[in-house]
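Asker: No letters, just coordinates:
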């Protein structure tokens, strides 16, 4: 009988689901016999409630960033409380047992703290299947922390130490890096990729705001306009169609050295074509850029987890934080005139990547799955009798 892995994400941005899909690819490469399925859990079970939660989050980080920062930082180094866990479960996941009964998974993997929280709640009530959680940032907030998780897969030794500090045993944490698809694990010839994409072979900077097109992209794009004669500018608006249309309508952006993209599947090729990336600090996007050894400049990181991601990356000289127009201009000047001044970023990325096995996440998942299959065969022949009685 095929082994089944259910990977749970949430429809908040695109990073959590991208991590899930990359994990599917890795598992398929190592063991094609394993059946995998990805679900954006809240959207699948209660789409109206999930949409409200998403809109609330989006409004907080864009309109009230200082308030969101206080909310995020409040008891961030403590495991999530029982009432918060219950609230997440009741609002987004109260019918999750129906999914488990339908899919009958041998292993559950979560790439978002909300789904991890709700599965942990069920495990505490008697649900026996193993749970693996992938922390998709360079920082572990307390919302990720549940003792019922059997295995945490994390990006770095700092996240490892943070989890230990919040009471998770060392045996439950593995440093694997984050799952990314194979196209990000290879580096193509820059000139050839530019030819394929139909753009000029000249110094090129990408602007990205994740799948949602956040992070002050429009303001940043206007800052870079003054460089358009000597710099090729690629603006990625993601799913933010209103931003894309606003840029199209502005005649200042009607220039052969400016390219405006919506959401594209070929983003890895555009990274290969670029000399620098100005981005917000989403965990998966930053890990993809690290794999490409693409110099990163993090522009005004969003409050909460992205500020913490930025702190990790800048502390380890894997990225540079820029907050003002003058700083943007200074780094663009270095990129054009003194590229040796940003070479340290590529050097530190190379050192960081030497510690990463790109398929370590998938291998760890398969190891846990195989251990569970042996244990289930011996001890748990009637697993789903338990869940139906909860």
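Answerer: Happy to help now that I have it. Computed from a predicted structure; not experimentally measured. Numbers count the residues shown, from 1 in each chain.
Asker: make it CA atoms for all contacts and neighbour counts henceforth
Answerer: Fine.
Asker: So residue 91 sits against residue 49, correct?
Answerer: Yes - with contact defined as Cα atoms under 8 Å, residue 91 reaches residue 49; the gap is 6.6 Å.
Asker: So the closest residue to residue 283 other than its chain neighbours, which state does it fall into?
Answerer: Once flanking residues are discounted, residue 283 sits nearest to residue 137: 4.5 Å by Cα to Cα, 6 or more residues apart in numbering. The local conformation at residue 137, judged by DSSP: H, G, I helix; E, B strand; the rest coil, is coil.
Asker: what residues does stretch 365-382 touch?
Answerer: In this structure, residues lying in contact with stretch 365-382 by Cα atoms under 8 Å, 6 or more residues apart in numbering are 27, 106, 107, 129, 130, 132.
Asker: Can you mark which positions in that stretch are buried?
Answerer: 365, 366, 368, 369, 372, 373, 376 (16 or more other Cα atoms under 10 Å).
Asker: In contact with residue 80, which residues?
Answerer: 142, 143, 144, 145, 146.
Asker: wait, isn't the residue nearest to residue 283 in contact with residue 285?
Answerer: No - counting by Cα under 8 Å, residue 137 does not reach residue 285; the two are 10.1 Å apart.
Asker: Got another one to weigh against that:
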């Protein structure tokens, strides 16, 4: 039985874990034994702290996050070398113990450090990378020593070719989206109520509150707000709802396990430009409004939505009500719901799993 090791993270956003889960399900369906390995704890206490500070930094101290991201872009090799020395001992133990036939990383911090570890220890295990940044991936993803890099779009493939990657090192796979989000056969139909799903649409707490206040003024709008693991946001919204009668029709949720059902219910999704959530939205046939991005990351991901004509970008809460109301008044929302079904690029998990099974034979 083929054994596959997936390198990922638990708490640096939901995309890495979601991508790993989607790939694992497809591999298990083809008879593989799969182990997901969170690499941050392998770096010791500093790694645990790095992972745990992701949400606080991106939500409370975005400038510090932007500076750290900029450092990784400018001093990429220094960062990879530091990670290698922090992770090499414990990661090698995990690899030897599991003895995988293939290793795939879905996290940009564990790319060059991993291929270096394999090379230094003369381990001839195929190493693959699944790039899960949508439009303009950070430099830390790039590793020409990887046997294959799965990239989400043809645009990213062309970027990599210009950087000297060989064509046989690149595959346009699309994005690995969980398969329990089932694309609807027909476009969603508007009824008497407008179903709006908000998934932590901004890294700024006050902007999130402003988005909710504005959208709650739309007649017949039903709003569900998913805060994820952002406890500060959950508490602020719960307090706002208790003190603002206008928000009585807003449902506030923390971390959820029924995202497929919520997306099936929604007609409009507001979210920041995390690629996983954007493509889960289009896969579910939902119109998407991109309302923000993490500093230094995700800045151009909104282009996937606008290029496929299945939504818009709006990073100003004061303009959001007019935007959505305009969709309704001009009859644009049914068109966006139709286009979302054809956006594509959201079936990468099967393509990646098929490739892995193929090289294991």
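Answerer: Structure received. Because the structure is a prediction, the values reported are computed rather than measured.
Asker: Between residue 137 and residue 285 of structure 1, which has more neighbouring residues?
Answerer: residue 137 (26 against 21; other Cα atoms under 10 Å).
Asker: quick one: the equivalent of the more buried one over in structure 2 from residue 111 of structure 2, how far?
Answerer: With TM-score structural alignment defining the correspondence, residue 137 of structure 1 maps onto residue 133 in structure 2. According to Cα to Cα, to the nearest Å, residue 133 of structure 2 stands 14 Å off from residue 111 of structure 2.
Asker: Which secondary structure state is assigned to the nearest residue in space to residue 307 of structure 1 that is not next to it in sequence?
Answerer: Closest residue in space to residue 307 of structure 1, ignoring its immediate chain neighbours: residue 301 at 5.4 Å, by Cα to Cα, 6+ apart. Using three-state DSSP, the secondary structure recorded for residue 301 of structure 1 is coil.
Asker: Show me what residue 301 of structure 1 lines up with in structure 2.
Answerer: The pairwise alignment with structure 2 assigns residue 301 of structure 1 to residue 293, based on TM-score structural alignment.
Asker: For its match, give me its contacts.
Answerer: Residue 293 of structure 2 touches 202, 203, 272, 273, 274, 299, counting by Cα under 8 Å, 6+ apart.
Asker: The third one touches residue 290, doesn't it?
Answerer: Yes - with contact defined as Cα under 8 Å, residue 272 of structure 2 counts as touching residue 290 (5.3 Å).
Asker: Comparing the two, which residue is more hemmed in?
Answerer: residue 272 (28 against 24).
Asker: Need the counterpart of that one in structure 1.
Answerer: Per TM-score structural alignment, residue 272 of structure 2 is aligned with residue 280.
Asker: the helices in the stretch 151-300 of structure 2, which residues?
Answerer: 154-162, 205-215, 231-243, 259-265, 275-283 (DSSP state H, counting those that start in this stretch).
Asker: among these, which is the most enclosed?
Answerer: Using mean count of other Cα atoms under 10 Å, the stretch among these with the largest mean neighbour count is helix 275-283, at a mean of 25.
Asker: residue furthest from the geometric center of structure 2?
Answerer: Most distant residue from the mean C-alpha position of structure 2: residue 245, 33.9 Å away (Cα atoms, centre = their mean).
Asker: Distance check, that residue against residue 225 of structure 2.
Answerer: 16 Å.
Asker: and if you look at residue 280 of structure 2?
Answerer: Counting by Cα to Cα - residue 280 of structure 2 and residue 225 of structure 2 are separated by 16 Å.
Asker: returning to what we had before: now, the buried residues of stretch 365-382 of structure 1 that are in helices?
Answerer: Mapping the buried residues of stretch 365-382 of structure 1 onto helices (DSSP state H) picks out 365, 366, 368, 369, 372, 373, 376.
Asker: Next secondary structure after the longest helix seen in structure 2?
Answerer: Using DSSP H, we find that the single longest helix of structure 2 is helix 76-98. Sequence order places strand 102-105 as the next helix or strand after helix 76-98 of structure 2, per DSSP states H and E.
Asker: Kindly name the residues of structure 1 that line up with that next one.
Answerer: Mapped onto structure 1 using TM-score structural alignment, strand 102-105 of structure 2 covers residues 107-110.
Asker: Strands along structure 2, start to end?
Answerer: 3-8, 33-38, 102-105, 127-130, 148-151, 170-172, 194-199, 221-226, 250-253, 268-271, 287-290, 311-313 (DSSP state E).
Asker: which of these sits most buried?
Answerer: With neighbours taken as mean count of other Cα under 10 Å, those reach their highest mean count in strand 287-290, at a mean of 28.
Asker: And it against structure 1, how far off on average?
Answerer: For strand 287-290 of structure 2, the mean deviation from structure 1 after alignment is 0.6 Å (mean Cα distance after the TM-score superposition for structure 1).
Asker: hang on, the earlier thing: wait, which of the contacts of stretch 365-382 of structure 1 is closest to residue 170 of structure 1?
Answerer: Closest approach to residue 170 of structure 1 among the contacts of stretch 365-382 of structure 1 (Cα to Cα): residue 132, at 14.5 Å.
Asker: Figure out the length between the terminal residues of stretch 5-17 of structure 1.
Answerer: 15 Å.
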